[in-house]
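Peer 1: with the sequence up front, the predicted model follows.
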Amino acid sequence: MTRALDILELFLDGDGTLSAPDIVRKLQLPRTTVHELVTTLAARGYIVAVQGQPGRYRLGVRPYQLGSRYAEQLDLAAEGLQVARSVAETCDETVHVAILEYTDVIYIAKVDSTHAVRMVSAAGRRLPAHCTSVGKMLLASLSEAELSARIPDDADLVAMTPNSITDPAALREALARIRERGLAVENRESNPDVSCVAAPVRDRAGKVVAALSISVPMIRWSDERRIELEQLAAKGAAELSERLGHRSVA
């Protein structure tokens, strides 16, 4: 059983095809053992012969079926909460996971800091996306057509603080920078006493489906702390993405 799984995992690398000699070399297994395992995996639909390339195999439909069933059972909020807990334990700041609903963000998972001074919020809370780091991260993931449909050039953007972006053109400039960096920062735009960083969460198809943020009261905020938290948010978002089936390309 273990050896069969080892063979299947080899298909995660390279061009996705393997021959029996490739498997023998990579796993250091006897040729007879590899032949038996390959025959069994092919008979059960886990691997199939590559047309036009005799002796080479690729993954069959069975792993896809299993992966699809696994994806159906995933709960973004539950998985997000687990990752948020891990991130919060590392930095001891408030961590959120949020999704985009038209021009608002909805927090679907939240873990509090243990500090006496911390951000006060709740899972289920809705905020204007353009005022938050998670929201800007999610808006930045939209196509130009989608973004224009939701926030036209003449949109009236609400201000939650004096730092909130209220000009659609300025928001587009900010979103362009976020796309380049792959990270978003909020500088007291939804709360005058709090700044945040956020990173994108992707599903198995690579689509941005959520964002993970870390919120910090200004008394603990600095450029050095921001850089540290950006790295942690990116790591947490990558872990959540992996839980959702996303596989990053090195």
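Peer 2: Cool, got the structure. Numbers count the residues shown, from 1 in each chain.
Peer 1: only C-alpha atoms from now on, for both contacts and neighbour counts.
Peer 2: Will do.
Peer 1: center of the protein - which residue?
Peer 2: V201 (2.1 Å; Cα atoms, centre = their mean).
Peer 1: here comes the other one, which I'd like you to weigh against the first:
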Amino acid sequence: MLKTQGVATVQRTLAILDSFIGSGTRSLAEIAKITGLAKPTVMRSLVSLYEAGYVVRLSDGRYALGAKTFQLGSTYRANFNLEHHVLPALQQLSEQTLESSAFHVRERDQRLCLFRVDSPQLVRDVARPANLAPLDLTSTGQVLSTAHWADRIGGGAQIFVSSGVYDTVTASLSTAVFGHEGALVGAMTVSGPIERIRQADLEALASRLTDASHRLSLVLGAPLPRESGGSRIINLPSAETSAR
């Protein structure tokens, strides 16, 4: 019972801290409305947060985040390593889809593969990380060229699908990974042999990719809801179509 109460107390405290996201100050009434907590409950938590240095009370009676939260943020930024977050996400995605997965970033008018996990299957898409390629009509190139935060908020994750563009035997699905304030961080991609991707359940692959990119975006600071929404599959012209 005490353990359950302790968890509930922590959850209430975190909800109060979360209420400051997007605003410099909050009144007691605003915090109560945002969190759905009773004002006396909010007040008790604010007293504890104030004593610990996580919030301050301003002269007008409103509350703001304290110096301790800045120290935590500074420590987080100083010790943040993208690889520690991206590689586990790619490894899990490859285990779930049985296909290769990669994370690309934009470098001017090119795309750079920073991290990659190869498929466990014998026949697979294989490439080396750190390869530069054009921002072409591949699914990855389209994400890095066209993805915008407003599209993600307005209609769920966009999943681009391409085949036979970068080479004649590979197909891929890609979606955007966002970070702080909705900035585009990179593209997360699942790729494999064209025939295998064509025969696969694209909805299932898109769902896996959406979930993985959503979780990574949350870790990178994107202001997204905790649960991932739906996805929209956008089929790009294939190399065969473009050649006609």
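Peer 2: Noted; the coordinates are in hand. The shown structure was predicted, so the numbers you read here are calculated from the model rather than taken from an experiment.
Peer 1: TM-score for these two?
Peer 2: Once superposed, chain against chain, the TM-score is 0.71 (TM-score structural alignment, normalised by the length of the second structure); 210 aligned residues with a Cα RMSD of 3.5 Å.
Peer 1: host element of the residue nearest to the centre of the first structure?
Peer 2: Assigned by DSSP states H and E, V201 of the first structure belongs to strand 194-202.
Peer 1: and the residue of the second structure most remote from its centre, helix, strand or coil?
Peer 2: In terms of distance from the mean C-alpha position of the second structure, S59 ranks first, at 37.9 Å (Cα atoms, centre = their mean). Put simply, S59 of the second structure is coil when judged by DSSP: H, G, I helix; E, B strand; the rest coil.
Peer 1: compute the distance between it and G53 of the second structure, please.
Peer 2: 17 Å (Cα to Cα, to the nearest Å).
Peer 1: where along the first structure do the helices fall?
Peer 2: Assigned helices in the first structure, in chain order: 2-10, 20-27, 31-43, 61-73, 76-91, 133-140, 144-150, 168-181, 223-243 (criterion: DSSP state H).
Peer 1: in CSV: these, plus mean neighbour count.
Peer 2: Shown next, in CSV, are those (neighbours: other Cα atoms under 10 Å):
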stretch, mean neighbour count
helix 2-10, 14
helix 20-27, 15
helix 31-43, 15
helix 61-73, 12
helix 76-91, 19
helix 133-140, 29
helix 144-150, 13
helix 168-181, 16
helix 223-243, 19
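Peer 1: returning to what we had before: and the strand holding V201 of the first structure, which stretch of the second structure?
Peer 2: Following TM-score structural alignment, the aligned partner range for strand 194-202 of the first structure in the second structure is 170-178.
Peer 1: compared with the first structure, how much does that stretch deviate?
Peer 2: Once fitted to the first structure, stretch 170-178 of the second structure is off its aligned match by 0.8 Å on average (mean Cα distance after the TM-score superposition for the first structure).
Peer 1: other residues contacting that stretch?
Peer 2: With Cα atoms under 8 Å, 6 or more residues apart in numbering as the contact definition, stretch 170-178 of the second structure has outside contacts at 125, 138-140, 143-144, 147, 149, 157-165, 184-194, 197, 206, 209-210, 213-214, 216-217, 220-222.
Peer 1: and if you look at stretch 45-53 of the second structure?
Peer 2: Contacts of stretch 45-53 of the second structure (Cα under 8 Å, 6+ apart): R12, T13, V55, V56, R57, G66, A67, K68.
Peer 1: any chance of the residues you listed in JSON lines, with distance to R77 of the second structure too?
Peer 2: As requested, those are exported to JSON lines (distance: Cα to Cα, whole Å):
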{"residue": "R12", "distance to R77 of the second structure": "25"}
{"residue": "T13", "distance to R77 of the second structure": "23"}
{"residue": "V55", "distance to R77 of the second structure": "20"}
{"residue": "V56", "distance to R77 of the second structure": "23"}
{"residue": "R57", "distance to R77 of the second structure": "26"}
{"residue": "G66", "distance to R77 of the second structure": "18"}
{"residue": "A67", "distance to R77 of the second structure": "15"}
{"residue": "K68", "distance to R77 of the second structure": "14"}
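Peer 1: what is the most widely separated pair among those?
Peer 2: R12 and A67 (20.4 Å; Cα to Cα).
Peer 1: how far off centre is the match of strand 194-202 of the first structure?
Peer 2: With Cα atoms, centre = their mean, to the nearest Å as the basis, stretch 170-178 of the second structure stands 13 Å off its chain's centre.
Peer 1: how near is V111 of the first structure to L147 of the first structure?
Peer 2: Counting by Cα to Cα - V111 of the first structure and L147 of the first structure are separated by 30 Å.
Peer 1: how about G14 of the first structure?
Peer 2: From G14 of the first structure to L147 of the first structure the distance is 36 Å (Cα to Cα).
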